[in-house]
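> Everything below, folded, please.
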Amino acid sequence: MKAYSLDLRERVAAACTQPGRTVSAVAAQFSVSVSFVAKLLRRQRQSGSLAALPHRSGPAPLLDPAGRAELAACLRQQPDATLDELRVWVAALGGPDVSLATMGRAVQALDWRRKKRASTPPSATPTG
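You can find the predicted model right below:
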């Protein structure tokens, strides 16, 4: 979800400074929620800014690029290894000890497919 524009934030804050205007009336006028207006005013009081906070990217992945390279090497050597086997293998190579879910996300990030392609093309003759 994108943040509201700075222009809208400034108009909402300016409307709130007019005498006799309630937070709910300003929220209805600009088609925003009452909690947005209240949080915007609190942010203006505390920091003096109306700008949105920068996007936080979340926690860093446990497998860094070196760990992903080790995982890719393991997958090339043994393509049918289970996630648990890959966990043990990467940990033995000095990588971090990660969960099955983390290992699954790392394998997906490498675009490694579990389902293999058929070795022969489909038959051109119709069945049935």
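> make it CA atoms for all contacts and neighbour counts henceforth
OK.
> from what I can see Ala13 touches Leu41, true?
Yes. Taking contacts as CA atoms under 8 Å, Ala13 lies within contact range of Leu41: 6.8 Å.
> following the helix or strand where Ala13 lies, which helix or strand comes up?
Using DSSP states H and E, Ala13 maps to helix 6-17. Using DSSP H and E, the next helix or strand after helix 6-17 towards the C-terminus is helix 23-30.
> which residues are in contact with that following helix?
12, 15-16, 33-34, 37-38 (CA atoms under 8 Å, 6 or more residues apart in numbering).
> Return the member of those nearest to Leu110.
Distance to Leu110 across the contacts of helix 23-30 (CA to CA) is lowest for Ser33, with 40.9 Å.
> what's that closest one in contact with, if anything?
Ser33 neighbours (CA under 8 Å, 6+ apart): Ala27.
> for comparison, sequence B:
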Amino acid sequence: MQPYSTSFREKVVQAYQVGNTSVRKVAARFDVSKAFVQKMLKQQEVAGHLTPGKPGGGMKGKLAGREVQLAEMVEQHPDATLVEYCEYWGETHQQWVSASTMCRALQKAELTRKKRLYAARKPRLNESKSYAASTGSK
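Reported below is the predicted structural model:
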């Protein structure tokens, strides 16, 4: 969403300063929130201008920029679990992270792989078939 223009912000502040009105009435008149009007009044008072600020950015993860080290770790220990990766990372890099942090970092670096279960699975019988086999009926 784009920030409101400077001219619109000036109109909102001017409407409050000129008339004997409340913040709520100004907000209703311009179809904005009460908090926006209060924020503009405070910005005008403190900063002396109403230009919109720079939009905020997202937070970077603890392991951002460490893709090469993560790839080396996964290459050295391809069958390790997330918890084992966390322990290894903490011991080698002195930076302890949670399993979810490690999982997100591995996903961003596209280093995920599905682990195979090597144990043979026993086929499950349908209850009606097993009952029929045990009673001798069809």
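> that older thread, elements contacting the helix holding Ala13 of the first structure?
The contact analysis (3 or more CA pairs under 8 Å, 6 or more residues apart in numbering; DSSP states H and E) places helix 6-17 of the first structure against helix 23-30, helix 34-47.
> mean deviation (superposed) between that helix and the second structure, please.
Average distance, helix 6-17 of the first structure versus aligned residues of the second structure after superposition (mean CA distance after the TM-score superposition for the first structure): 1.9 Å.
> residues of that helix that come out buried?
9, 12-13, 15-16 (16 or more other CA atoms under 10 Å).
> Stretch 52-67 of the second structure now?
Neighbour-count burial for stretch 52-67 of the second structure [16+ other CA under 10 Å]: 63, 67.
> Now tell me what touches it from outside.
So stretch 52-67 of the second structure is in contact with 3-6, 97, 101-102, 105, 109, going by CA under 8 Å, 6+ apart.
> Among the residues you listed, name the ones in helices.
Judged by DSSP state H, these include 6, 101-102, 105 as members of helices.
> Narrow those residues to those that are buried.
101-102, 105.
> tell me which of these is nearest to Glu91 of the second structure?
Closest approach to Glu91 of the second structure among these (CA to CA): Met102, at 14.2 Å.
> count of residues packed around Gly90 of the second structure?
Residues lying near Gly90 of the second structure (other CA atoms under 10 Å) number 13.
> ok so, going back, okay if I get the buried ones among the ones in helices among the contacts of stretch 52-67 of the second structure as TSV plus distance to Glu72 of the second structure?
Formatted as TSV, those follow (distance: CA to CA, whole Å):
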residue	distance to Glu72 of the second structure
Thr101	17
Met102	14
Ala105	13
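> Give me the distance from stretch 64-71 of the first structure to the chain's centre.
Centroid displacement of stretch 64-71 of the first structure relative to its chain, using CA atoms, centre = their mean, to the nearest Å, is 20 Å.
> Ends of stretch 38-58 of the second structure, what's the gap?
Start-to-end span of stretch 38-58 of the second structure (CA to CA, to the nearest Å) is 26 Å.
> er, stretch 50-60 of the first structure actually
Using CA to CA, the two ends of stretch 50-60 of the first structure sit 28 Å apart.
> give the contact list for Gln18 of the first structure.
Per CA under 8 Å, 6+ apart, neighbours of Gln18 of the first structure: none.
> Next, find the distance separating it from Ala51 of the first structure.
21 Å.
> Please apply the same query to Val107 of the first structure.
38 Å.
> again with Gly95 of the first structure
40 Å.
> How about Lys39 of the first structure?
12 Å.
> More neighbours: these two, which one.
Shown here are Lys39 of the first structure and Ala51; by other CA under 10 Å, Ala51 has more neighbours (17 against 11).
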